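**Q** Quick check, what structure comes out for this input:
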Amino acid sequence: MQTNKNFPFLAAFSGMVSVQTGAAFAKTLFPVVGSEGVAALRLGISAVILCVVFRPWTLRQHEVSWRALTLYGVVLALMNMLIYQAFSYIPVSIAISIEVMGPLTVAVLTSRQKIDLLWILLSALGMFLLAAGDIHNAIDIQGIAYSLAAALFWGIYVIIGKRVSGGGGRSVAAGMMVAALITVPLGTAQAGVSLLMPAVIFTGVCVALLSSMLPFLLDIYAMRWLPSRVFGVLLSGSPAVSALAGWIILHEKLSLTQCGGISSVMAACAGCSLFARRRTQH
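**A** Down below sits the predicted model:
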């Protein structure tokens, strides 16, 4: 079976735009339902849709361990709740730039090349520039802390995700169901009946589709045809796309120093994706 060589690139790029646009729209709900409420909407609605489509209850123990799936869901819940907490304090583009250092660190730690020191230095430089901000708008330390915690769990997510990948979409649906069982009660406790407002539900469905369903399907297609390093380089553009989405949807502005930090993180992610090699290949 063959495919147009441009379609996988378009799918990967569209998935990245979808995720970052969904993140920006999610932040518009914070004044109404809070960050926990948004996480509950996104993961709860996504779990319902994915369970209907993929029927995770058909998974067998010999395919994927339910213990691993439970851990996968817990990590998914923590990753989402922490990054939304970060959005409460800092612009989405800065939070995403810090968060992508999680999978970047995993890639660096599974490589033996000396050039990896360059990606570490670039990411460290990016962190410094992002945190420095400018003299008028110092970045909130709480936002940095939440972003770093989200980065940690994104790195764990990459590792755990490989252990449950044998179940395909059913694994994702099962993990999303576990994540929803954690986030929905917390979100309900924070937002209460506000979660049932028609406008909130509508935006929540949009966020779930943009942040979970659509990018998942697009990424699955893209990863089928693109080498993993190429896919990783494409995803390194996430901070730039999130900055653009934040500017258009949320009217968030960044200083030149912070833009430089985002560029440095993007360069680190792209370089690592291009040159990193797993220890198992040596």
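**Q** going forward, measure contacts between C-alpha atoms and count neighbours the same way
**A** Will do.
**Q** Neighbours of residue 274, how many?
**A** 15 (other CA atoms under 10 Å).
**Q** if I pick it, what's in contact with it?
**A** Neighbouring residues of residue 274 by CA atoms under 8 Å, 6 or more residues apart in numbering: 229-230, 232-233.
**Q** could you measure it against residue 173, distance?
**A** To residue 173, residue 274 is 31 Å away according to CA to CA, to the nearest Å.
**Q** Also residue 69?
**A** Distance from residue 69 to residue 173, counting by CA to CA: 10 Å.
**Q** And residue 145, by the same measure?
**A** Between residue 145 and residue 173 the distance is 29 Å, computed by CA to CA.
**Q** so where do the strands sit in the stretch 151-282 of the chain?
**A** Assigned by DSSP state E, counting those that start in this stretch, the stretch 151-282 of the chain shows no strands.
**Q** Show me where it has its helices.
**A** 169-191, 198-208, 214-225, 228-235, 238-249, 256-275 (DSSP state H, counting those that start in this stretch).
**Q** need the longest helix for this protein.
**A** Ranked by residue count under DSSP state H, the longest helix found in the chain is helix 30-54.
**Q** what's whichever helix or strand comes after that helix packed up against?
**A** Using DSSP states H and E, the next helix or strand after helix 30-54 towards the C-terminus is helix 66-87. Using 3 or more CA pairs under 8 Å, 6 or more residues apart in numbering; DSSP states H and E as the contact test, the elements touching helix 66-87 are helix 30-54, helix 92-99, helix 141-163, helix 169-191.
**Q** Next, work out how far apart the closest residue to residue 194 other than its chain neighbours and residue 70 are.
**A** If the residues on either side of it in the chain are set aside, residue 194 comes closest to residue 33, at 6.3 Å by CA to CA, 6 or more residues apart in numbering. According to CA to CA, residue 33 and residue 70 sit 27 Å apart.
**Q** Please generate a structure for the following sequence too, so the two can be compared:
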Amino acid sequence: MTESRPAALLLPVVALVAGMVSLQTGAAFAKSLFPLVGAAGVSALRVGFSALILLAVWRPWRRSLNARDAGWILLYGAALGLMNLLFYMALRTIPLGPAVAIEFAGPLAVALAASRRTADFLWIGLAVLGLWLLLPLGGASDGVGDLDPVGVAYVLGAALAWALYILFGQRAGRAHGGQAVSLGMTTAAVVVAPFGLAEAGSALFAAPVLVSGLAVAIASSALPYSLEMFALRRLDRQSFGVMMSLEPAIAALAALIVLGEHLTALQWFAIACVIAASAGITLGSRRRGRAVPEVGAP
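**A** So this is what the prediction gives:
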């Protein structure tokens, strides 16, 4: 008997939600490690262990790589490393949920770069409203505008790095996918490692820290990437992109449960604006058959 479509969709949807929960719970747990080795140290552990896992899985040395593809992979990996480092630096002073929402400015900007429809500009207006409420621009008395400016600068840098990661990744993806991802993550580890070593020193190699770093890498990279790949193969890209737009809300909930980070009602509204804008842009782009980047966090 042929499985009904609702039943067939249930497993990939559950896998995708589980992947997002794993990623953001891993990020929240990573933030709890900052007192031990600092934000740069945790970032180095996450990216370093992720690179080792991907190298073991894909063994990229088995395939030849031309100079042009290698150049794009290096740029892709450098953007990935900076994105991770800057995002973790931002988490030192601002909550996880707003940080993820602000970082979404990167992929949203890329998705809208080729836009020509009025509806898309209405969606970006909604995204701008959400960002305006989150950024420390209006001096709001209810605390929404009280996000640390330095932390916001870091997460805006992470958003720019995410946009570059998408653009470079589209070029790097012309090589074998597994080879590009594993070598890109290795490049990211090389970029981030000096910052982690400078901040944490020998503490980075303490056994409990290494175990925790491995757990962060599995929860924030290996497991969610695997679950997202499973879901993407069974869901159409439109549904996948819309569901990934829920990531800021999942991040805020993970931070509430793991770290006790409470947001104001207006901050939740701002995050909802970013989610709605991301979902709207994804829906409009897929209906017109344009290839736009997914907006799930890497």
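**Q** thinking again about what came up before, more neighbours: which of residue 145 and residue 173 of the first structure?
**A** Taking neighbours as other CA under 10 Å, residue 145 of the first structure and residue 173 compare with residue 173 leading, 26 against 17.
**Q** Just give me the match in the second structure for the more buried one.
**A** Under the alignment (TM-score structural alignment), residue 173 of the first structure maps onto residue 182 of the second structure.
**Q** ok, residue 39 of the first structure touching residue 83?
**A** No - at 9.5 Å, residue 39 of the first structure and residue 83 do not qualify as touching, with contact defined as CA atoms under 8 Å.
**Q** More neighbours: which of those two?
**A** Using other CA under 10 Å as the criterion, residue 39 of the first structure and residue 83 rank with residue 39 on top: 32 against 29.
**Q** Map residue 213 of the first structure onto the second structure.
**A** So residue 213 of the first structure corresponds to residue 222, using TM-score structural alignment.
**Q** was I right about that match contacting residue 53?
**A** Yes - at 7.4 Å, residue 222 of the second structure counts as touching residue 53 under the criterion of CA under 8 Å.
**Q** gap between the aligned residue in the second structure for the residue nearest to residue 194 of the first structure and residue 132 of the second structure?
**A** By TM-score structural alignment, residue 33 of the first structure lines up with residue 37 in the second structure. Separation of residue 37 of the second structure from residue 132 of the second structure (CA to CA) stands at 33 Å.
**Q** who's more crowded, the two?
**A** residue 37 (23 against 16).
**Q** Report the contact partners of the more buried one.
**A** When contacts are counted by CA under 8 Å, 6+ apart, residue 37 of the second structure is found next to 196, 199-200, 203-204.
**Q** and these, which are buried?
**A** In these, burial by neighbour count holds for 196, 199-200, 204, counting by 16 or more other CA atoms under 10 Å.
**Q** what sits against residue 204 of the first structure?
**A** Counted by CA under 8 Å, 6+ apart, residue 204 of the first structure has contacts 26, 38, 41-42, 45.
**Q** cool, residue 21 of the first structure as well?
**A** Going by CA under 8 Å, 6+ apart, residue 21 of the first structure touches 210-211, 242, 245.
**Q** what about 7 Å?
**A** Under the criterion of CA atoms under 7 Å, 6 or more residues apart in numbering, the neighbours of residue 21 of the first structure are residue 245.
**Q** Map it onto the second structure.
**A** Match for residue 21 of the first structure (TM-score structural alignment): residue 25.
**Q** For the one helix or strand its match maps to, list every residue counted as buried.
**A** The secondary structure element spanning residue 25 of the second structure is helix 5-32 (assigned by DSSP H and E). Residues of helix 5-32 of the second structure classed as buried by neighbour count (16+ other CA under 10 Å): 12-13, 15-17, 19-32.
**Q** ok, now stretch 233-244 of the first structure?
**A** In stretch 233-244 of the first structure, counting by 16+ other CA under 10 Å, buried: 233-244.
**Q** how about those in TSV, adding distance to residue 110 of the first structure?
**A** TSV is the format used below for those (distance: CA to CA, whole Å):
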residue	distance to residue 110 of the first structure
233	17
234	20
235	19
236	18
237	22
238	22
239	23
240	26
241	27
242	27
243	29
244	32
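**Q** which one of those sits closest to residue 138 of the first structure?
**A** Comparing these against residue 138 of the first structure with CA to CA places residue 243 closest, at 17.4 Å.
**Q** Am I right that that closest one is in contact with residue 93?
**A** Yes - counting by CA atoms under 7 Å, residue 243 of the first structure does reach residue 93; the two are 4.5 Å apart.
**Q** still on that earlier bit, tell me which of the helices and strands packed on helix 66-87 of the first structure is the most buried.
**A** Most buried of these, by mean neighbour count (mean count of other CA atoms under 10 Å): helix 92-99, with a mean of 29.
**Q** What helices and strands are in contact with whichever helix or strand comes after that one?
**A** Per DSSP H and E, the first helix or strand lying C-terminal to helix 92-99 of the first structure is helix 101-109. Under the contact criterion of 3 or more CA pairs under 7 Å, 6 or more residues apart in numbering; DSSP states H and E, helix 101-109 of the first structure touches helix 141-163.
**Q** can you rerun that using 8 Å?
**A** Using 3+ CA pairs under 8 Å, 6+ apart, the elements in contact with helix 101-109 of the first structure are helix 116-132, helix 141-163, helix 256-275.
**Q** so that helix matches what in the second structure?
**A** Taking TM-score structural alignment as the measure, the second structure aligns residues 105-113 with helix 101-109 of the first structure.
**Q** buried ones in that stretch?
**A** 105-108, 110-112.
**Q** Please apply the same query to stretch 68-85 of the first structure.
**A** 68-85.
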